[in-house]
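Enquirer: quick one: sequence and predicted model below, then my questions.
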Amino acid sequence: MKKILLSILIFTIISGFQKEYSEKEKVELALKSIFENFENPNFETFERISTEKIYCIICFSNPNLTEEPYMTDRKHFFENFIEKINKFESFKKAKTSSELIIINENNKQSDITAYLTTWEKGELAENHEGEQLGIYLKKINGELKFAGIETIP
């Protein structure tokens, strides 16, 4: 009986130390991981934090509209776009943005899109409506994976 009570006590103590993250905290952790990998590109890490296909509206000036426009595979994205995006002014500003808007979408490209304000209204140019960088996240085996990127407007 003492062993059972001791086991229950140990289980209760251990369970109490497991932190439950809110959705916002999970998104923030995923964004931190994405930003770190873009700053210090490592394909092995990128494979763990991203989906096999990446949606990237800012990567293509002439997308193939007959198939899946703005989609590329993970390796092609990593080799051709990650360094360019890291130098992109809106991406730099997103890393320090204090405004995060989370949209639950549950569509083909993302389950969650995290919008970070990069330019306030009128900041970029007079009468400019402002801009947000959207980072697409897909839930895979309970983890949020990088699935795409866009700017709006």
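Expert: That came through fine. Residues are numbered from 1 along each chain as shown.
Enquirer: C-alpha from now on. contacts and neighbour counts both.
Expert: Fine.
Enquirer: which residues touch stretch 45-65?
Expert: Contacts of stretch 45-65 from elsewhere in the structure, counted by Cα atoms under 8 Å, 6 or more residues apart in numbering, are 30, 33-34, 37, 69-74, 77-78, 81, 109, 138, 144-151.
Enquirer: thought residue 118 was touching residue 94?
Expert: Yes. With contact defined as Cα atoms under 8 Å, residue 118 reaches residue 94; the gap is 5.3 Å.
Enquirer: got any residues that touch both of the two?
Expert: By Cα under 8 Å, 6+ apart, the residues touching both residue 118 and residue 94 are 132-133.
Enquirer: more crowded one of the two?
Expert: Neighbour comparison, residue 118 and residue 94: the larger count goes to residue 118, with 25 against 22 (by other Cα atoms under 10 Å).
Enquirer: now for that one: which residues touch it?
Expert: Shown here is residue 118, whose contacts under the criterion Cα under 8 Å, 6+ apart are 90-91, 93-94, 97, 130-133.
Enquirer: now, the most widely separated pair of those residues?
Expert: Greatest spatial distance among the contacts of residue 118 (Cα to Cα): 91 and 130, at 14.1 Å.
Enquirer: next one for the comparison:
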Amino acid sequence: MKKIFFILIILISCGVQSQENYLEEKKEAIQLIKKLDSLYLSKDEKVNSLFANNIQCSICEIENGYDNQYIIENKKFVQNNLQEVIKLLDYKLLKDSNSTFTKQGTNFVLSYSTANPNKKTEFEGASAIVTLKKENGNLKISSIETIP
């Protein structure tokens, strides 16, 4: 009985601790999306600083093709591909939808709805999945995907 109680205490402590650790990262991720909106609209060159050195973008079009994992260098992504994915990285969409924020290994994953399901048309809805990682102490967008 003591062992079960001890295990429960450890699991509860770990759960509470892990939730506390991610609140700051979640706030930082949301602020990053908000900042991206303002920098993109004002055509500020600092927009590059919000993305990792290499971005995985499975929905981006690339002239020379992809490598095995859809990786694009930061400058090429911002210059050639950001315009096609910026509508997914919309702070208003994020703010108005149910979002989830989790940690996967050393990365953080922010997902949110971009289109609601429609029973009449049998449309399942759509979501954006943004993976972020720490570079030089700051969260940066390292991957952009959609479902479906």
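Expert: Alright, I've got the coordinates. Predicted model only: the values in this text are computed from it and were never measured.
Enquirer: what does the TM-score come to for these two?
Expert: Once superposed, chain against chain, the TM-score is 0.69 (TM-score structural alignment, normalised by the length of structure 2); 124 aligned residues with a Cα RMSD of 2.6 Å.
Enquirer: more neighbours: residue 91 and residue 130 of structure 1, which one.
Expert: Under the neighbour definition other Cα under 10 Å, residue 91 of structure 1 and residue 130 were set side by side, and residue 91 has more, 23 against 17.
Enquirer: the more buried one and residue 85 touch, don't they?
Expert: Yes. Using Cα under 8 Å, residue 91 of structure 1 is in contact with residue 85, at 6.6 Å.
Enquirer: tell me the residue in structure 2 aligned with residue 122 of structure 1.
Expert: For residue 122 of structure 1, the aligned position in structure 2 is residue 118, judged by TM-score structural alignment.
Enquirer: for structure 2, longest helix please?
Expert: Across structure 2, the longest stretch assigned as helix under DSSP state H is helix 2-41.
Enquirer: helices or strands up against that helix?
Expert: Taking 3 or more Cα pairs under 8 Å, 6 or more residues apart in numbering; DSSP states H and E as contact, the helices and strands that helix 2-41 of structure 2 lies on are helix 91-96, strand 99-104, strand 138-147.
Enquirer: do you know how far residue 123 of structure 1 is from residue 129 of structure 1?
Expert: Residue 123 of structure 1 is 9 Å from residue 129 of structure 1, where distance means Cα to Cα, to the nearest Å.
Enquirer: how close does the match of residue 122 of structure 1 sit to residue 125 of structure 2?
Expert: With Cα to Cα as the criterion, residue 118 of structure 2 and residue 125 of structure 2 are 7 Å apart.
Enquirer: name the SS class of residue 55 of structure 1, please.
Expert: Judged by DSSP: H, G, I helix; E, B strand; the rest coil, the three-state class of residue 55 of structure 1 is strand.
Enquirer: which residues touch residue 92 of structure 1?
Expert: Listed by Cα under 8 Å, 6+ apart, the contact set of residue 92 of structure 1 reads residue 86.
Enquirer: quick check: it vs residue 117 of structure 1, distance?
Expert: Distance of residue 92 of structure 1 to residue 117 of structure 1, given as Cα to Cα: 11 Å.
Enquirer: so which residues make contact with stretch 16-35 of structure 2?
Expert: Where contact means Cα under 8 Å, 6+ apart, the residues beyond stretch 16-35 of structure 2 that reach it are 50, 89-91, 101-103, 110, 132, 139-140.
Enquirer: let's see that with 7 Å instead.
Expert: Outside of stretch 16-35 of structure 2, the residues within contact range by Cα atoms under 7 Å, 6 or more residues apart in numbering are 50, 89-91, 101, 139.
Enquirer: would CSV of those residues with distance to residue 4 of structure 2 be doable?
Expert: Formatted as CSV, the contacts of stretch 16-35 of structure 2 follow (distance: Cα to Cα, whole Å):
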residue, distance to residue 4 of structure 2
50, 46
89, 45
90, 46
91, 44
101, 30
139, 38
